[in-house]
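1. structure here, sequence nowhere to be found:
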């Protein structure tokens, strides 16, 4: 039930979807005796779409997430395992064409493969099923192995977790699959903006991990107040930042994480 609610409510409340819906409602009202209200809704929707698409709003939403965890320090020594979260491979499209199709966040897979080469004794876990509310039986993990093998990682080192539909299940199913022992060190590879929520959920699941953020979307403080040249890019950043913050709020409100904005644990 939580998965269905998170997908439906999340879809409705994404800034782009919400504002398009607001504009459509306004357009319909233009044909009724509430035409004045309709005009206000249309104008409001257009103006807010411009703000979300061209202003630094998306940068502001993402920067506070991306700056939460520093880059991983290799001085601590070799890890025992590497967990890379999905959301890079389009499972349904991959199934349709019979080959892996990587469309977003490729840094997750590339960084994990580079780490696997650097630390040849570390186990590699790819955690990703299907995040779609309606989908066929295709799962990201069904195609990730081929990508990793193409990057030179032996199949014998790969552990594929194909059941998870969201980050909560990434944490729970990965822990059940690898049964980490006390004292083992596991790296968690995911997008920098997604790291706070991910680390919070892994901690709650009793699986301590070390953050290995990748796939930054904001150029630090210097890029914080830059305007977007393309509205689609700005809308993506606004939608992504809002989705992460809504996820953090929802998980904290339901007790699935212990902090609103999880951060590094002091040594």
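-> Sure thing, it's come through. Computed from a prediction, not measured in an experiment: that's the story for all the values here.
2. every contact and neighbour count from this point should use C-alpha atoms.
-> Fine.
3. can you give me the helices in the protein?
-> 2-13, 15-29, 35-54, 57-66, 91-97, 106-118, 140-150, 167-178, 195-204, 231-253 (DSSP state H).
4. tell me the most buried of those helices?
-> helix 195-204 (a mean of 24; mean count of other CA atoms under 10 Å).
5. which elements pack onto that helix?
-> Helices and strands touching helix 195-204, as assessed by 3 or more CA pairs under 8 Å, 6 or more residues apart in numbering; DSSP states H and E, comprise helix 57-66, helix 167-178, strand 210-214, helix 231-253.
6. ok, structure two:
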């Protein structure tokens, strides 16, 4: 009964499962009616959407990105003079207790990662990012959270002008000079971030990936269930691949 409830929920009641089911039914209907080209397109879209919406599909896409860099040992992390957090989004006006602007999931986990590194060894933290869609900069929202967690305000530099990762890199390069930097961002985003920071002239760089989207959980049939969460993870992976392609062609 529990399994049947899950099937009904994820394949009939909720998107993207119900959209996938509709496309597959429509595709087979068109094929039966002899409209073969339209049926092939419809079925292809349905299968691609299904693949991107499952944990299996999303993991296949994002794992190569997340495996690009390993978490460095503590002695390497503690050798950094600066901790640099790359913002990943802010929810303006969404409160988190006394904070007026909450961070989205990626930004929050990156900030917690930096907070833990600061706990290992206090040093300067650069909170980098300006939200294009929101009027409250990511850098300031990250700073607010760090201060509320107990980080000394004098140790936080809010860089709130950069609009993307390359601008993050250019502005941070001016702040840190030649000092060693621990770069903190989501694991799936690290490959592009390291490339752009190196291109901007930050050579003494220690990648510290956080916010891993994949897990080592045992295999179950539910990994084949389409969900909005895994479709979002696939979208993040595709965005990174497009970004890497764009900057490789731009060289």
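-> Great, that's in hand. Predicted model, so just to flag it, every value in this text is computed and none were measured.
7. that older thread, redo the helices and strands packed on helix 195-204 of structure 1 as a markdown table? Include distance to residue 98 of structure 1.
-> Conversion of these to a markdown table gives the following (distance: least, CA to CA, whole Å):
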| stretch | distance to residue 98 of structure 1 |
| --- | --- |
| helix 57-66 | 34 |
| helix 167-178 | 25 |
| strand 210-214 | 28 |
| helix 231-253 | 28 |
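8. out of the helices of structure 1, which comes closest to residue 219 of structure 1?
-> Closest approach to residue 219 of structure 1 among the helices of structure 1 is made by helix 57-66 (8.6 Å; CA to CA).
9. so what does that closest one touch, helix or strand wise?
-> Applying 3+ CA pairs under 8 Å, 6+ apart, one finds that helix 57-66 of structure 1 contacts helix 195-204, helix 231-253.
10. quick one: that helix to structure 2 mean distance?
-> Compared with structure 2 after fitting, helix 57-66 of structure 1 has a mean deviation of 1.2 Å; criterion: mean CA distance after the TM-score superposition for structure 1.
11. hmm, who's touching that helix?
-> For helix 57-66 of structure 1, contacts defined as CA atoms under 8 Å, 6 or more residues apart in numbering pick out 51-52, 192-196, 216-218, 220-221, 223-226, 234-242.
12. follow-up on the earlier one: so which of the helices and strands packed on helix 195-204 of structure 1 is nearest residue 139 of structure 1?
-> Smallest distance to residue 139 of structure 1 across these (CA to CA): 13.1 Å, for helix 167-178.
13. select, out of the helices and strands packed on helix 57-66 of structure 1, the one closest to residue 136 of structure 1.
-> Of all these, helix 231-253 sits nearest to residue 136 of structure 1, with 24.2 Å by CA to CA.
14. which residue range of structure 2 does that closest one align onto?
-> On structure 2, the counterpart of helix 231-253 of structure 1 by TM-score structural alignment is residues 227-249.
15. thought residue 112 of structure 1 was touching residue 191?
-> No - contact criterion CA atoms under 8 Å: residue 112 of structure 1 and residue 191 do not qualify, at 11.8 Å.
16. translate residue 211 of structure 2 into the numbering of structure 1.
-> Alignment note (TM-score structural alignment): residue 211 of structure 2 maps to residue 215 of structure 1.
17. nearest spatial neighbour of that match, chain-adjacent residues omitted?
-> residue 191 (4.8 Å; CA to CA, 6 or more residues apart in numbering).
18. for residue 211 of structure 1, see how far away that neighbour is.
-> Distance, residue 191 of structure 1 to residue 211 of structure 1, by CA to CA, to the nearest Å: 10 Å.
19. ok so, going back, now the helices of structure 1 in TSV, with distance to residue 156 of structure 1?
-> Listed next are the helices of structure 1 as TSV, based on distance: least, CA to CA, whole Å:
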stretch	distance to residue 156 of structure 1
helix 2-13	32
helix 15-29	43
helix 35-54	45
helix 57-66	33
helix 91-97	22
helix 106-118	12
helix 140-150	10
helix 167-178	14
helix 195-204	25
helix 231-253	34
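20. quick one: residues contacting the residue sitting nearest the centre point of structure 1.
-> Nearest residue to the geometric centre of structure 1 (CA atoms, centre = their mean): residue 194, 4.8 Å. Contact partners of residue 194 of structure 1, counting by CA under 8 Å, 6+ apart, are 65-66, 244.
21. and of the residues you listed, the nearest to residue 28 of structure 1?
-> Minimum distance to residue 28 of structure 1 across the contacts of residue 194 of structure 1 is 31.5 Å, recorded for residue 244 (CA to CA).
22. my guess is the closest one meets residue 197, correct?
-> Yes - here residue 244 of structure 1 reaches residue 197: they are 7.5 Å apart, a contact under CA under 8 Å.
23. what do we get in structure 2 for residue 138 of structure 1?
-> That one, residue 138 of structure 1, aligns with residue 136 by TM-score structural alignment.
24. check residue 189 of structure 1 too.
-> Aligned by TM-score structural alignment, residue 189 of structure 1 pairs with residue 184 of structure 2.
25. over to residue 110 of structure 1?
-> Superposed on structure 2 with TM-score structural alignment, residue 110 of structure 1 falls opposite residue 112.
26. same question for residue 168 of structure 1.
-> By TM-score structural alignment, residue 168 of structure 1 lines up with residue 166.
27. now its match. Nearest residue, chain neighbours left out?
-> For residue 166 of structure 2, ignoring the flanking residues on the chain, the nearest one in space by CA to CA, 6+ apart is residue 196 at 5.6 Å.
28. how near is residue 98 of structure 1 to residue 138 of structure 1?
-> 11 Å.
29. these two - which one has more neighbours?
-> residue 138 (18 against 11; other CA atoms under 10 Å).
30. the more buried one reaches residue 132, doesn't it?
-> No - Residue 138 of structure 1 lies out of contact with residue 132 (CA under 8 Å); the separation is 10.4 Å.
31. structure 1: which residue goes with the residue nearest to residue 166 of structure 2?
-> With TM-score structural alignment as the criterion, residue 196 of structure 2 pairs with residue 201.
32. would you confirm that that match contacts residue 167?
-> Yes - if you go by CA under 8 Å, residue 201 of structure 1 and residue 167 touch, sitting 7.3 Å apart.
33. on that earlier part again, so the match of residue 138 of structure 1 sits right up against residue 92, yeah?
-> Yes - assessed by CA under 8 Å, residue 136 of structure 2 is found in contact with residue 92 at 6.2 Å.
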